[in-house]
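Trainee: Fold the following for me, if possible:
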Amino acid sequence: MSKDYPVPSGYLERETEVKKSRFIARVYPVSTRDEVRERVASAHQDYPDARHVCWGYQIGRPGSAAEAAMNDDGEPSGTAGKPILNVIQHKDMGDVLVIVIRYFGGIKLGAGGLVRAYAGAAESVLSEVGRVVQQARVQAQVGLGFADEQPLRHWCEGHEGNIEAIDYSTRVSALVSLPVIRQSEFAAFCEAQKLDYRFET
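Mentor: Okay, the predicted model is just below:
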């Protein structure tokens, strides 16, 4: 299922230091809770001696996420997971997990200092990670004559369409995928060419 909202383009890691405490922030694109669990488990494996591995994520459309959660991993309640999640929510990005790994440097930061440090670490990766938007797409089944195949291919090339499958029997049948925003243009093209078409629901 393609998404018409920004998601992280890939994995990124950044490190910040606050009063000798190291904060290692990682951002990942995620689409399931299982992926979140795997990424958090791998952070624990990569940094087995870290004092805290805190995280926040949201899956789904920014502003109306299907799922969001956070974890303070032993930091005082609300000083780690919540600031991480707040930064994610302000970035207008979906399907995103941020993990912040902390090595304690011997100087206590206090609740306000922790909030600022975790928010700053999350900001450091989220401001640098690339964004990708996959436009929502729709599929259409098209029945056409052999002479109509070239015009159909030509239309697809000019309108971000893809011919996903094509079958030649007495007539040609094609499965076409195209951006939802091109749906009415495609319908007009098919009607002008007298092609049979129906959109998959």
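
Trainee: from here on, contacts and neighbour counts on C-alpha atoms
Mentor: Fine.

Trainee: mind listing the helices for the protein?
Mentor: Under the criterion DSSP state H, the chain carries helices at the ranges 33-46, 81-90, 110-126, 149-158, 183-193.

Trainee: Which strands or helices does the fourth one pack on?
Mentor: Which is helix 149-158. If you count contacts as 3 or more CA pairs under 8 Å, 6 or more residues apart in numbering; DSSP states H and E, helix 149-158 packs onto strand 162-168.

Trainee: and for comparison, fold this next one:
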Amino acid sequence: MNYLTISESAKDSFIEKRSEFIGYIAPVKTNNEAVAFINTIKAEHRKAKHNVYAYILREDNISRYSDDGEPQGTAGVPVLDVLKKRGLTDVCVVVTRYFGGILLGGGGLVRAYSHAASLACDAAHIMDMCLCHRLKITADYGMYGKISYLLPNYETITVNSDFGSDVTLEILVLSEKLEALKKELTEVTGGSADIEDCGELFEDFSSVKKNS
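Mentor: From the prediction side, this is the model:
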């Protein structure tokens, strides 16, 4: 259910035997968004010999690629393979090639396009999108210490804190840890905390998982 994607566009490039390879990556959610991104890069690099692409979407489980004039199987498939191996979805990669006059051969092309796609992925911020619940916890100040001591055990993310007449915390908790957290919150506050479940959603937990 959880998935990996990227937060924003990124790019990187390298030169192999006088050919320049520029890898671009962008977050896309629909087929139209992917095509629009590909067309933008193509328009930017009209003089390039090739604009190879691959993309994977969660919507309808779509994955597509194009060799854009390179020998079949030497460009689009290697780029798609990089995305699959990294487990990325809702992303599109375009690799632009400016031909330098020296042929790379089939194996050389596969390595070059794979490397360009990998560089683009490395340049992007990867988000670990997890199914979670947004909880609104309201309690008196006497309970705040107990609550804040408890939350790190459940890898929660605090999205809002309001210190008014009571303390109100809005947090994200992974769906699989929801019931256990609610139970323990009720226990440590003696049932005095008001716990409101604001619904289920996908959010980025990469920072929490990196530190855990």
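
Trainee: Turn the helices of the first structure into TSV, including distance to residue 54 of the first structure and mean neighbour count.
Mentor: Below are those laid out as TSV (distance: least, CA to CA, whole Å; neighbours: other CA atoms under 10 Å):
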stretch	distance to residue 54 of the first structure	mean neighbour count
helix 33-46	9	14
helix 81-90	6	22
helix 110-126	9	21
helix 149-158	46	14
helix 183-193	44	14
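
Trainee: Dump these to TSV, plus distance to residue 8 of the first structure.
Mentor: Formatted as TSV, the helices of the first structure follow (distance: least, CA to CA, whole Å):
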stretch	distance to residue 8 of the first structure
helix 33-46	14
helix 81-90	11
helix 110-126	8
helix 149-158	27
helix 183-193	27
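
Trainee: Check which helices and strands the strand ranked longest in the second structure is in contact with.
Mentor: Among the segments of the second structure that qualify as a strand by DSSP state E, the longest is strand 126-139. Secondary-structure packing of strand 126-139 of the second structure (3+ CA pairs under 8 Å, 6+ apart): strand 3-6, strand 167-174, strand 194-204, helix 206-211.

Trainee: Touching it from outside, list them.
Mentor: By CA atoms under 8 Å, 6 or more residues apart in numbering, the residues outside strand 126-139 of the second structure that reach it are 1-7, 166-176, 178, 192-206.

Trainee: hmm, 7 Å instead?
Mentor: With contact meaning CA atoms under 7 Å, 6 or more residues apart in numbering, strand 126-139 of the second structure is reached by 2-7, 166-175, 192-206.

Trainee: repeat for stretch 161-178 of the second structure
Mentor: By CA under 7 Å, 6+ apart, stretch 161-178 of the second structure touches 130-141, 154, 156-160.

Trainee: do stretch 4-15 of the first structure as well
Mentor: Against stretch 4-15 of the first structure from outside (CA under 7 Å, 6+ apart): 22-29, 61, 93-96, 124-125, 129-136.
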